[in-house]
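**Q** build me a structure from this.
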Amino acid sequence: MKPIQAILGISTANKVFLTKEIVQPYYSTQFHFHHECQLTYIVESSGQRIIGNNIEYFEPGELVFLGSGVPHVWYNDKEYFQGSEHLRAQSLAMYINPDQLVESLEGFGCRNVLDHWLTISRRGVIYTGASKTELIGLFKALFYQEGMAKLITFLQLIDRLMHATDYRLLSSPDYVNSYSENDQQRMERLFQFIFANFRRDISLDEIASLANMNEFSFCRYFKSRTQKSFTQFVNDLRIGHACKLMQERYNPIETVAYESGFNNITHFNRQFKRIKGVTPRDYRKQLRTFS
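**A** As a prediction, the model looks like this:
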């Protein structure tokens, strides 16, 4: 989807960072980007997230850092939009003004490391393992500390984020955000429709009509914005949903494929291997190993 540039409801113009706890029925469905860097810790809720040109399933415990200008959205599972009292989207967020951060740390001998971290974070960074555990502890502390203690914890957090070794970059190496906000409404409409309907067959004619385009124009338009063909984009969503189903319960692979929108098990296996790097059966074995 084509993201819009967002102006945050909180200002970091004269501050290095701000923290915010988010608790609501579901996350905003608007694919957007902003100048501030963002650290997000998912406390509750699940669904699919898009960061740059990366699409994956997310769940509680996820810790992601986004560099300046990275398009993103966390889109909750459909159950969150049905008014359930037992489901909510909760996360901790920190917004960092990268200009203020660089200026504040100038002269402390960490400029090269800081520049490298801010550069790679434009692909989106997800932290894992022991690094994630330590980072979450520091991040949570920021929400109850004040004064000098809060500043010291923030600097420790930045240092650990820069030097962590347990992480994975999300968007592809050649990803560049070249979006503007010219056609926000069209892409928002497409975005919501695809997420609501990816489990069924969506014809090119149907989706192109929604965009008020012919099929050829739509395919070119969609790929220029997402760096994926429409078919590839839908398959990425389906595989993310399949991963969720395999984590939640044990079902035959064929059932998982069908419930994720695939009518052909061979095609499902091929797409799963392309996106996850392993077959569905091997993925399930990995889940058992880590459980």
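
**Q** from here on, just use CA atoms for contacts and neighbour counts.
**A** Will do.

**Q** might one say that residue 16 is in contact with residue 97?
**A** Yes: because the distance of 5.3 Å satisfies C-alpha atoms under 8 Å, residue 16 is recorded as touching residue 97.

**Q** which stretches in this protein count as helices?
**A** 98-105, 111-120, 129-141, 147-163, 184-197, 204-210, 215-226, 230-248, 253-259, 265-276, 280-290 (DSSP state H).

**Q** what helices and strands are in contact with the second one?
**A** This means helix 111-120. helix 98-105, helix 147-163 (3 or more C-alpha pairs under 8 Å, 6 or more residues apart in numbering; DSSP states H and E).

**Q** related to what we said a few turns ago, could you export the helices of the chain as a markdown table, including distance to residue 65?
**A** Listed next are those as a markdown table, based on distance: least, C-alpha to C-alpha, whole Å:
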| stretch | distance to residue 65 |
| --- | --- |
| helix 98-105 | 13 |
| helix 111-120 | 10 |
| helix 129-141 | 11 |
| helix 147-163 | 9 |
| helix 184-197 | 23 |
| helix 204-210 | 32 |
| helix 215-226 | 20 |
| helix 230-248 | 20 |
| helix 253-259 | 31 |
| helix 265-276 | 21 |
| helix 280-290 | 24 |
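
**Q** burial measure for residue 79, as a count.
**A** 12 (other C-alpha atoms under 10 Å).

**Q** measure it to residue 196 for me?
**A** 11 Å (C-alpha to C-alpha, to the nearest Å).

**Q** which stretch among the helices of the chain comes nearest residue 34?
**A** helix 98-105 (11.3 Å; C-alpha to C-alpha).

**Q** that closest one: how far from the chain's middle?
**A** With C-alpha atoms, centre = their mean, to the nearest Å as the basis, helix 98-105 stands 25 Å off its chain's centre.

**Q** quick check: residue 127 touching residue 163?
**A** No: with contact defined as C-alpha under 8 Å, residue 127 does not reach residue 163; the gap is 11.4 Å.

**Q** next, the second sequence, to be compared with the first:
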Amino acid sequence: MKPQFERVTFPKGCSLRVYHRRVPEIPFEWHHHPEYELTLTLNSRGWRFIGDHIGQYQAPDLVLVPSDMPHTWASTATPDAKEPHTAIVIWFSGAWALRLAEICPEYGKIRRLLRSATTGLAFSTETAALMSGRLAGLLGESATNRLHTALDLLLELAEAETTPLSKAGVTVPATSDAEPAQLTRVLNHLHKRFQEIIRIDALCRVGNISPRSLHRLFVKHTGESVSDYLSKLRVGRACMRLAETDLPVSMIAGEVGLSNLANFNRQFRRVRQMTPTAYREYFQKHGELPGGAGEGVQVRPRSLDRPRRRVSRR
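**A** Next up is the predicted model:
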């Protein structure tokens, strides 16, 4: 099965990304991305697939997945039926971590950890419990505290006993190399310029791709059209501005590239199932964003957020 490319975006001003996943089930989502991924799975058991490794897992399960190694988890049950399947995921760039180890000798052990992780690594339940004890720092609102906690954790993991998971040399099939590169160029352009007028022909030039191929690429890797993806991107930014400022809705609409207020309200309602005003009122009343917490901890990369056909293990 060909793994899907997942685009992991980092919050502005952050060196890594933390995601607190709480779901009714963990579906089979065979995918890869350039970032290293450290995943602590809690209140869940089932099967994990890392490269050519297939094995059972049960909470607490801690695994480090290297850059571009296909992987997924697929749950079968929750030990505590009253609570959802939970995972704490940390994504970080290998190049960033290696530069840090080179510049700061105090972090030199991280280089050894990444070198050992080329096959994917599983850690002991005791080490997983160590990460569980750091959740307050990893899931806190302070990006600085999240960074410090994650770095301290990586240093301790570098000293921990590990079990290799996949055979060396397992990589993403070469046939998928071009598409992620094209998609990444287009997505980077969208994320930087979404406040402006976006034209398909301009995106095609960025990705060096035809309009038909661009549409096919988006549907294949994000599950939606370019216009739908752009709409969600603009609405997502508008949500942040509604929560963090008292600016009029019309001004925020203009900021995100939807100067027509009626069109902005229509797109916002379609994406969030409520009006911008209702969204702001909910935040002011409850002190949190409808549907989850803020950017940087609770938001999953959208490239895999869509309904999927269930795949059973054979």
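
**Q** among the helices of the first structure, which comes closest to residue 87 of the first structure?
**A** helix 230-248 (15.9 Å).

**Q** Provide the aligned range in the second structure for that closest one.
**A** The aligned range for helix 230-248 of the first structure in the second structure is empty, by TM-score structural alignment.

**Q** what's that helix packed up against?
**A** Using 3+ C-alpha pairs under 8 Å, 6+ apart: helix 230-248 of the first structure touches strand 47-51, strand 54-58, helix 215-226, helix 253-259, helix 265-276.

**Q** closest to residue 117 of the first structure out of the ones you listed?
**A** Closest to residue 117 of the first structure of those is strand 47-51 (C-alpha to C-alpha; 16.9 Å).

**Q** what's the mean distance for that closest one versus the second structure?
**A** Here strand 47-51 of the first structure, set against the second structure after superposition, deviates by a mean of 0.8 Å using mean C-alpha distance after the TM-score superposition for the first structure.

**Q** and the angle for that strand with helix 184-197?
**A** 140 degrees (axes from the mean of the first three to the mean of the last three C-alpha atoms, to 10 degrees).

**Q** strand 47-51 of the first structure vs strand 54-58, what angle?
**A** Going by the same axes, to 10 degrees, strand 47-51 of the first structure makes 150 degrees with strand 54-58.

**Q** which secondary structure elements does strand 47-51 of the first structure contact?
**A** Judged by 3+ C-alpha pairs under 8 Å, 6+ apart, the packing partners of strand 47-51 of the first structure are strand 54-58, strand 72-76, helix 230-248.

**Q** which one of these lies closest to residue 176 of the first structure?
**A** Of these, nearest to residue 176 of the first structure by C-alpha to C-alpha is strand 54-58, at 12.2 Å.

**Q** average gap between that closest one and the second structure?
**A** Relative to the second structure, strand 54-58 of the first structure is 0.6 Å off (mean C-alpha distance after the TM-score superposition for the first structure).

**Q** pipe the helices of the first structure into a markdown table and attach distance to residue 89 of the first structure and mean neighbour count per row.
**A** Shown next, in a markdown table, are these (distance: least, C-alpha to C-alpha, whole Å; neighbours: other C-alpha atoms under 10 Å):
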| stretch | distance to residue 89 of the first structure | mean neighbour count |
| --- | --- | --- |
| helix 98-105 | 27 | 14 |
| helix 111-120 | 28 | 14 |
| helix 129-141 | 17 | 16 |
| helix 147-163 | 24 | 15 |
| helix 184-197 | 17 | 16 |
| helix 204-210 | 29 | 15 |
| helix 215-226 | 26 | 16 |
| helix 230-248 | 17 | 20 |
| helix 253-259 | 24 | 19 |
| helix 265-276 | 26 | 17 |
| helix 280-290 | 24 | 13 |
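
**Q** which of the ones you listed sits closest to residue 22 of the first structure?
**A** So among the helices of the first structure, helix 129-141 is nearest, using C-alpha to C-alpha, at 13.2 Å.

**Q** rewinding a little: now the helices and strands packed on strand 47-51 of the first structure in a markdown table, with distance to residue 92 of the first structure?
**A** Output for those, formatted as a markdown table (distance: least, C-alpha to C-alpha, whole Å):
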| stretch | distance to residue 92 of the first structure |
| --- | --- |
| strand 54-58 | 15 |
| strand 72-76 | 13 |
| helix 230-248 | 22 |
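
**Q** what's the closest of the ones you listed to residue 169 of the first structure?
**A** Here strand 54-58 is closest among those (C-alpha to C-alpha), at 9.5 Å.

**Q** ok, and what's touching that closest one?
**A** In this structure, residues lying in contact with strand 54-58 of the first structure by C-alpha atoms under 8 Å, 6 or more residues apart in numbering are 46-50, 74, 170-172, 236-237, 240-241, 243-244.
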